[in-house]
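Peer 1: predicted model and sequence below, questions to follow.
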Amino acid sequence: MSVVPIPAVPISVVIAHHSGYGHTARQAAAVAAGVDSVPGVRADTRDVTTLDAGLWAALDSAEAVIFGSPTYMGSTSAVFQQFAEASAPVWAERGWQGKLAAGFTNSAGVNGNKDNALLSMAVLAAQHGMNWIPLGLLPGWIYTSSGGPEDLNRMGGFVGAMAQSSSDLSAEQAPSESDLRTAHHLGQRVARTALQFALGREAAARLAVTA
């Protein structure tokens, strides 16, 4: 079995997210743990509530960006949308062109139109010329009669990782363990893909030099 080389400098995956009550922040932490589980890749978790130079610098140097937002009224939060609109100067200069992107969201409802929030993130990534990475899991729970709420991807999403947090539960109690494992899977999937992209780019550069 071939051994994947580990880069001398860790590849950065930024988790750019907003969390209104802490539930989505807990989901973001699970995504970050998934990223950090891949040798040679490190997670850089950023709260987009603060649009400072550090945020934009981290995004500029990242190999991949995983967007995260609660789903409010069927869409991303106003804070996340403010961040998306503030990225317009980066868009104009194609600053994120070719980067990898993915997304996650959380809402109190089992459905809550979470897909709409994830699709708005995918459109944001597409406008920036980024490459979207879907969740890559089959639906869990009620997809088959033998499924249960402990299944990975119990929300049955495809575009990104979904989670559900009942409105009367604290961030210490929700999202559920299965939703957090699904978020971990997304982070790990993006990290592995980022590693493949980075190593492939390096190999292509070496071939170009020797050609």
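Peer 2: Great, that's in hand. Numbers count the residues shown, from 1 in each chain.
Peer 1: going forward, measure contacts between C-alpha atoms and count neighbours the same way
Peer 2: OK.
Peer 1: for the helix or strand where residue 186 lies, packing partners?
Peer 2: Assigned by DSSP states H and E, residue 186 belongs to helix 177-210. On a contact count with 3 or more Cα pairs under 8 Å, 6 or more residues apart in numbering; DSSP states H and E, helix 177-210 meets strand 11-17, helix 23-36, strand 64-72, strand 100-107, strand 161-164.
Peer 1: list the buried residues in it.
Peer 2: By 16 or more other Cα atoms under 10 Å, the buried positions in helix 177-210 come out as 177-192, 194-195, 197, 199.
Peer 1: now find how far off-centre stretch 47-57 is within its chain.
Peer 2: Distance, stretch centre to chain centre, for stretch 47-57: 17 Å (Cα atoms, centre = their mean, to the nearest Å).
Peer 1: who's in contact with that stretch?
Peer 2: 16, 17, 18, 19, 46, 79, 80, 83 (Cα atoms under 8 Å, 6 or more residues apart in numbering).
Peer 1: report the separation between the residue nearest the centre of the chain and residue 149.
Peer 2: Taking Cα atoms, centre = their mean, the centroid of the chain lies closest to residue 66, which sits 2.8 Å from it. Distance, residue 66 to residue 149, using Cα to Cα, to the nearest Å: 25 Å.
Peer 1: equivalent analysis for residue 190, please.
Peer 2: For residue 190 relative to residue 149 (Cα to Cα), the value is 24 Å.
Peer 1: same deal with residue 117?
Peer 2: 22 Å.
Peer 1: more crowded one of the two?
Peer 2: Set residue 117 next to residue 149 and count neighbours by other Cα atoms under 10 Å: residue 117 wins out with 25 against 15.
Peer 1: skip the chain neighbours and tell me the closest residue to the more buried one.
Peer 2: residue 75 (4.4 Å; Cα to Cα, 6 or more residues apart in numbering).
Peer 1: check it against this one:
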Amino acid sequence: MPNIVVVYHSGYGHTQRMAQAVAEGAGAQLIAIDANGNLPEGGWDQLDAADAIIMGSPTYMGGVSWQFKKFADASSKPWFVQRWKDKVFAGFTNSATMDGDKLSTLHYLFTLAMQHGGIWVGTGMLPSNSKAAQRNDVNYLGSSVGATATTPSDASAQEMLPGDLETARRFGQRVAEATARWAR
């Protein structure tokens, strides 16, 4: 079984809940970036040892949170020695509106992974885009680059839609399957 880590920042609990669903699907360990943008003790070692790194951040103002950005900037240390080269990478995000410029966040995560010399895994899911589609269907938001979710700004993390969380779980499963093939 591949060693997969989900590293994420969550401001209000929604991205954390999504991270938990991704980790469940991937059989991954969770590393939370704290409110000051720091990893817990041993977090960098866990990332160095991982076969795959799945990154998650809420989308704030069209990009990752400043806490995630601090982590990304600090990842220049492993970048400088190419420590994460050829690892599998993937990403996910949540915002309060249907679009919310989530694709900008996913592109940021993708670019970070490519700078590290990584291998990117998208969702591999068809969108739920027929007239019969319901908001709670898997991949209703139709993202291919990474998993996305929408949670209204006045909704708690417990009110996240099961379809978005199932999308996240299946996404984690896909990353685990791709990592198992890549890490052979």
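Peer 2: On my side now, so go ahead. Here the structure is a predicted model, which means the values were calculated and not measured.
Peer 1: just to revisit the earlier point, closest to residue 144 of structure 1 out of the helices and strands packed on helix 177-210 of structure 1?
Peer 2: strand 161-164 (18.7 Å; Cα to Cα).
Peer 1: pull up the aligned stretch in structure 2 for that closest one.
Peer 2: Using TM-score structural alignment, strand 161-164 of structure 1 lines up with residues 147-150 of structure 2.
Peer 1: same question, stretch 62-69 of structure 1
Peer 2: The aligned range for stretch 62-69 of structure 1 is 50-57, by TM-score structural alignment.
Peer 1: kindly report the same for stretch 179-193 of structure 1.
Peer 2: Under TM-score structural alignment, the alignment places stretch 179-193 of structure 1 onto residues 164-178 of structure 2.
Peer 1: which residues are in contact with residue 27 of structure 1?
Peer 2: 106, 163, 175, 179, 180, 183.
Peer 1: ok, the second one - contacts?
Peer 2: Residues in contact with residue 163 of structure 1 (Cα under 8 Å, 6+ apart) are 27, 105, 106, 107, 155, 175, 176, 179, 180.
Peer 1: the fifth one: neighbour count?
Peer 2: Using other Cα under 10 Å, residue 155 of structure 1 has 23 neighbouring residues.
Peer 1: can you name the residues of structure 1 that stretch 2-12 of structure 2 overlays?
Peer 2: Residue span in structure 1 matched to stretch 2-12 of structure 2, by TM-score structural alignment: 11-21.
Peer 1: buried residues of that stretch, list them for me.
Peer 2: 11, 12, 13, 14, 15, 16, 17, 18, 19.
Peer 1: hmm, residue 13 and residue 160 of structure 2 touching each other?
Peer 2: No: the pair residue 160 of structure 2 / residue 13 is not scored as a contact, 10.1 Å apart, by Cα atoms under 8 Å.
Peer 1: compare these two and say which is more crowded by neighbours.
Peer 2: residue 160 (17 against 14).
Peer 1: residues contacting the more buried one?
Peer 2: Residues near residue 160 of structure 2 by Cα under 8 Å, 6+ apart: 14, 150, 151.
Peer 1: same check on residue 89 of structure 2?
Peer 2: 52, 53, 54, 55, 110, 113, 118, 119, 120, 121 are the contacts of residue 89 of structure 2 under Cα under 8 Å, 6+ apart.
Peer 1: which element is the fifth one on?
Peer 2: Secondary structure assignment for residue 110 of structure 2, by DSSP H and E: helix 102-115.
Peer 1: what do we get in structure 2 for residue 117 of structure 1?
Peer 2: Looks like residue 117 of structure 1 aligns to residue 105 there (TM-score structural alignment).
Peer 1: these two touch, right, its match and residue 99?
Peer 2: No: assessed by Cα under 8 Å, residue 105 of structure 2 is found out of contact with residue 99, at 11.3 Å.
Peer 1: the counterpart of residue 87 of structure 1 in structure 2: neighbour count?
Peer 2: Using TM-score structural alignment as the criterion, residue 87 of structure 1 maps onto residue 75 of structure 2. By other Cα under 10 Å, the residues close to residue 75 of structure 2 number 16.
Peer 1: residue 75 of structure 2 and residue 159 of structure 2, how far apart?
Peer 2: 33 Å.
Peer 1: one more: residue 138 of structure 2?
Peer 2: Residue 138 of structure 2 is 16 Å from residue 159 of structure 2, by Cα to Cα.
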